[in-house]
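Q: I need the structure of the sequence given here:
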Amino acid sequence: MMRSNILFVMMMMMVTLIVAAPIDLEKRGGKTYTGTGTWFLPATEGGSTGACGPKEGNNSPIVALNHPQYGSLNKKSKYCGKKIRITGPHGTATATINDACPECKHGDLDLTPVLFKKVIGDMNKGVGKIKWSFI
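A: Predicted coordinates:
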């Protein structure tokens, strides 16, 4: 009986450790950021290669991450290549971080036209409120 009680206590301690393990919410999509979504044309604004390196086109499902979150513009960010889910007044889309937006504030994203249309809608608006998180 004593042996089974000890095993039970040990199992409960292991469960507690597993449940209490720290989780990086940012990497698991737990934190939601809010900001302004704008659009840009990668092929003509800044060149066809983003700050993260891979080629990008106007119809690529990529975003330029705001400077405060991107980090140093002189090197590749730890967020390069990360997938995010963006929601705006017109809908939701999945994108990859492939560039940096030097003028953008914390939470802002610069979207390619294909993403801007899905998330915000009318290109003539130029800007729209967005929410996004890592997935």
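
Q: use CA for all of it now, contacts and neighbours both
A: Will do.

Q: Under a three-state scheme, what state does the residue nearest to the spatial centre of the chain occupy?
A: By CA atoms, centre = their mean, the mean C-alpha position of the chain lies nearest to Ile84, the distance being 3.6 Å. Reduced to three states with DSSP: H, G, I helix; E, B strand; the rest coil, the structure at Ile84 is strand.

Q: from what I can see it touches Leu111, true?
A: No. Taking contact to mean CA atoms under 8 Å, the distance of 11.9 Å between Ile84 and Leu111 leaves them out of contact.

Q: if I look at the residue nearest to the centre of the chain, how far off is Val63?
A: With distances defined as CA to CA, to the nearest Å, the gap from Ile84 to Val63 amounts to 9 Å.

Q: which residues are in contact with both of the two?
A: Listed contacts common to Ile84 and Val63 are 95-97; contacts here mean CA atoms under 8 Å, 6 or more residues apart in numbering.

Q: Checking Thr96 next. Helix, strand or coil?
A: strand.

Q: For it, list the residues it contacts.
A: Contact analysis of Thr96 by CA under 8 Å, 6+ apart lists 61-63, 80-84.

Q: Which one (most neighbours) among the residues you listed?
A: Compared across the contacts of Thr96, Val63 has the highest neighbour count, 29 neighbours, by other CA atoms under 10 Å.

Q: this one as well, want them side by side:
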Amino acid sequence: MGSCGWENSASDLIAALNHIQMNNGANPNNNPNCGRHILIDGPDGQVKVEIVDTCPGCESGSVDLSPAAFTHIASLGDGRVPIKWKWVD
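A: Modelled structure (predicted):
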């Protein structure tokens, strides 16, 4: 369960947004970024994901992807890869 309060699985196309841009208030379940979508361009492709969590260790501009989402933009063995993303809601 992520900071938005929803249960997800590794096979879902989801992401955790960095804590700076997520900007959680007292109740992160009420964050207006929860449920929004971003389009990510990576080294090997593109994927649209839903924001369902916060990444406390991520720098501004970074997102942490589910394994299923990551495989659309790079090989899982690559670990961290450069990306560009934008809101698509």
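
Q: ok, back up a step: list the residues that contact the residue nearest to the centre of structure 1.
A: Residues touching Ile84 of structure 1, when contacts are defined by CA under 8 Å, 6+ apart, comprise 29, 94-97, 132-135.

Q: Same question for Asp122 of structure 1.
A: Residues in contact with Asp122 of structure 1 (CA under 8 Å, 6+ apart) are Phe116.

Q: mind checking what it lines up with in structure 2?
A: The equivalent of Asp122 of structure 1 in structure 2 is Ser75 (alignment by TM-score structural alignment).

Q: following the longest helix along structure 1, which helix or strand shows up next?
A: Ranked by residue count, the top helix of structure 1 under DSSP state H comes out as helix 2-19. Scanning forward in sequence from helix 2-19 of structure 1 by DSSP states H and E, the next helix or strand is strand 33-39.

Q: residue range for that next one in structure 2?
A: Aligned by TM-score structural alignment, strand 33-39 of structure 1 corresponds to no residues of structure 2.

Q: Repeat that for stretch 92-106 of structure 1.
A: Residues 46-60 of structure 2 are matched to stretch 92-106 of structure 1 when aligned by TM-score structural alignment.

Q: Mind jotting down where the strands sit in structure 2?
A: In structure 2, the segments counted as strands under DSSP state E are 14-18, 37-42, 45-55, 63-65, 84-87.

Q: Tell me which of those sits most buried.
A: Per residue and on average, the most neighbours among the strands of structure 2 fall to strand 14-18, with a mean of 24 (mean count of other CA atoms under 10 Å).

Q: What residues in structure 1 pair up with that one?
A: Under TM-score structural alignment, the counterpart of strand 14-18 of structure 2 in structure 1 spans residues 62-66.

Q: what about that stretch, how far off from structure 2?
A: Compared with structure 2 after the fit, stretch 62-66 of structure 1 shows a mean deviation of 0.3 Å (mean CA distance after the TM-score superposition for structure 1).

Q: Show me the contact partners of that stretch.
A: Contacts of stretch 62-66 of structure 1 from elsewhere in the structure, counted by CA under 8 Å, 6+ apart, are 56, 95-112, 115.

Q: make it 6 Å
A: Applying CA atoms under 6 Å, 6 or more residues apart in numbering, the external contacts of stretch 62-66 of structure 1 come out as 95-101, 104-106, 108-111.
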